[in-house]
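Engineer: What follows is a predicted structure for the sequence shown.
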Amino acid sequence: MGAAGLRVLLHSVRYEVLPAKATEDKVLAHVPRDVVVTVTASPVKGLEPTLDLAGRLAGHGYRVVPHVPARLLRDDGHVKEVVDRLREVGVDDVFVPAGDADPPAGTYEGALPVLRQLSELGRPFARVGVTGYPESHPLIHDDVTIQAMWDKREHATYIVSNLCFDPRVLGEWIARIRRRDVTLPVYVGVAGPVQRAKLLAMATKIGVGESTRFLTKHASWFVRFAAPGGYAPERLLSRTEEVLTAPSAGVAGLHLFTFNQIAETERWRRALLDRLGG
């Protein structure tokens, strides 16, 4: 793998974390201030833990990106409340997925109406991310997800891809969205050096209902992690380096799913950078 291309990707990372009790301490202990931290939101626990952790991490000097799922927002007034709260603590970047809450908390079924509402509020955030699906969404046809990115492009500033373990699929997806003139920069979603046993433990801790949903939606992840030889993120990166670093791909960096294995993820990144001489 080309060392220069991989170094660039490893220096342009985002760490996705869950707002658990120990997350703040883990981030403070292991994550440099130049690494962006994104904070997920739970359909079971609601937005409050996300907003609270985002505010605390922003106070520690991190660039924080809270996830604000549309289906956790009650109405336009709630959107305004969340915007005001985040702006007050200096957050200028949000990630707006549709979310998994079923039923929704209010009037929003998907992300686009929330994105439009943010635009009507004067675009209060400098950066707004939306979701991309290299591997098929379990409920939505691929063409629909790409059309959705097209519809969102005037309100968003970047795309975060969901996890993909297949280099070919990832490369084809990037080519497809570019052929459809979706030009937003992409942060490619990559699982960190997660251990299957710890992933299962994490899934259990996030709540019975949510754990069931998590395991049902992502059963293929566990198969990947349990495969002979295990999962190694550097193998995926080595097989996709040419695609990810091509100027036409528009890849801005990596979005690392830590599954709250924060220390392990940062150790892996630093060790790989050391091996690459940078």
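Structural biologist: All right, it came through fine.
Engineer: From here on, just use CA atoms for contacts and neighbour counts.
Structural biologist: Noted.
Engineer: For the stretch 51-200 of the chain, which segments are assigned as strands?
Structural biologist: Ranges of strands in the stretch 51-200 of the chain, per DSSP state E, counting those that start in this stretch, are 64-66, 93-95, 127-132, 158-161, 186-191.
Engineer: take a look at this one as well, against the first:
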Amino acid sequence: MTGKDVPGLIEAKDSIPQGTRINVTFLGNEDLEMRVAASKAVLDHGFIPVPHISARRLSSQDQLEEFLGRLQEVGASEQVFAVGGDPAEPEGPYPDSLSVIQTGLLQKYGVKNVSIAGYPEGHPDIDKDLLARHLEDKSAALKEQGLDAVILTQFAFDTDPVMAWIDSVRSKGIETTIRIGTPGPAGIKRLISFARRFGVGANAMIVKKYGFSLTNLMGTAGPDRFVGDLSSLLAADPASGDVKLHFYTFGGLLATADWAREYTAAQS
């Protein structure tokens, strides 16, 4: 959710299982008060806030410490998602999430678990080898600092690159829980727009495999086929380790929560 999504959270709260992790974004058009208020709202409604720390949006160490301090004050600092962020040029001393982790400040403000980013299909602006090296470096840094970790990936439409990437991560000895980014149900045009923005494969063959067609952009689509196929592939590959899902709620918190509840009921 974004800092503006508190009304959507309240609308969806009865459809989301208590204790669910809900990420809170760190966008350029949001301010400190919005981010902290949203994280507090998540906590107040019985969920686990995972506020984002966008390294390249931080103008100074003081800003980082102010944010962490405010989160700690409202009881929302135990879990964070350290991510590089969108700006082409860093706005302060932190060019990437690794540099934030290496400050050693996270533990000072009560952080216990840090999510870090994974990119099964790469990143449009970052070299693939550099991404892999940084994932190893961040995993090692968190382990050295005694912090628990989760690898949270960009969303995907295709299970093939996801499974290949999981195998690659595990081959490096990284046993961290992986949460595969999964688009919640949303309009097809909206899904394609996000895919193009973030460099996610969305050609005709891939989206047909996911369960919709590029010739019919007016409809909506859910991740039923993707989740079912991924589940089968993971079950057949014990070496994949602990893998869960992370939903990107492009169609809204309530729509995603309702889909998850209905899908789970159908499977059982």
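Structural biologist: Alright, I've got the coordinates. Remember, predicted model here, so these are calculated numbers, not experimental data.
Engineer: sorry, back to before: which of the strands of the stretch 51-200 of the first structure sits most buried?
Structural biologist: Each of those was assessed for mean neighbour count using mean count of other CA atoms under 10 Å. The highest is strand 64-66, with a mean of 27.
Engineer: Which stretch of the second structure lines up against that strand?
Structural biologist: When the second structure is aligned by TM-score structural alignment, the counterpart of strand 64-66 of the first structure is residues 49-51.
Engineer: Can you name the residues in contact with the matching stretch?
Structural biologist: Here stretch 49-51 of the second structure makes contact (CA atoms under 8 Å, 6 or more residues apart in numbering) with 21-26, 35, 39-40, 42-43, 76-77, 79-81.
Engineer: Tell me which helix or strand the aligned partner of residue 20 of the first structure in the second structure sits in.
Structural biologist: In the second structure, the position corresponding to residue 20 of the first structure is occupied by residue 4, as judged by TM-score structural alignment. Following DSSP states H and E, there is no helix or strand that holds residue 4 of the second structure.
Engineer: Tell me the counterpart of residue 96 of the first structure in the second structure.
Structural biologist: The equivalent of residue 96 of the first structure in the second structure is residue 82 (alignment by TM-score structural alignment).
Engineer: what's around the closest residue to its match other than its chain neighbours, how many residues?
Structural biologist: Nearest-residue entry for residue 82 of the second structure: residue 53, 4.9 Å, with adjacent residues in sequence omitted and distances by CA to CA, 6 or more residues apart in numbering. Residues within reach of residue 53 of the second structure, counting by other CA atoms under 10 Å, total 23.
Engineer: Repeat that for the one 4 residues further on.
Structural biologist: Neighbours of residue 57 of the second structure under the rule other CA under 10 Å: 24.
Engineer: Distance check, the nearest residue to it once chain neighbours are set aside against residue 71 of the second structure.
Structural biologist: With sequence-adjacent residues excluded and distances taken as CA to CA, 6+ apart, residue 57 of the second structure is closest to residue 91, at 5.5 Å. Plainly put, residue 91 of the second structure is 21 Å away from residue 71 of the second structure if you go by CA to CA, to the nearest Å.
Engineer: swap in residue 256 of the second structure?
Structural biologist: When CA to CA is the yardstick, residue 256 of the second structure and residue 71 of the second structure sit 26 Å from each other.
Engineer: cool, residue 21 of the second structure as well?
Structural biologist: When residue 21 of the second structure is compared with residue 71 of the second structure (using CA to CA), they lie 16 Å apart.
Engineer: Just give me the match in the first structure for residue 60 of the second structure.
Structural biologist: The equivalent of residue 60 of the second structure in the first structure is residue 75 (alignment by TM-score structural alignment).
Engineer: so which of the contacts of stretch 49-51 of the second structure is the most crowded?
Structural biologist: Counting neighbours by other CA under 10 Å, residue 39 leads the contacts of stretch 49-51 of the second structure with 30 neighbours.
Engineer: show me what contacts the corresponding residue of the first structure for that residue?
Structural biologist: Using TM-score structural alignment as the criterion, the counterpart of residue 39 of the second structure in the first structure is residue 54. Residue 54 of the first structure sits next to 39, 64, 65, 66 when contact means CA under 8 Å, 6+ apart.
Engineer: Out of those, which is nearest to residue 253 of the first structure?
Structural biologist: Minimum distance to residue 253 of the first structure across the contacts of residue 54 of the first structure is 14.9 Å, recorded for residue 65 (CA to CA).
Engineer: what's the nearest residue to residue 99 of the first structure if we skip its chain neighbours?
Structural biologist: residue 69 (4.7 Å).
Engineer: Now do the contacts for that neighbour.
Structural biologist: Residues touching residue 69 of the first structure, when contacts are defined by CA under 8 Å, 6+ apart, comprise 41, 95, 96, 97, 98, 99, 111.
Engineer: Between those, which sits nearest residue 269 of the first structure?
Structural biologist: Checking those against residue 269 of the first structure by CA to CA gives residue 95 as the nearest, at 23.3 Å.
Engineer: Sounds good, over and out.
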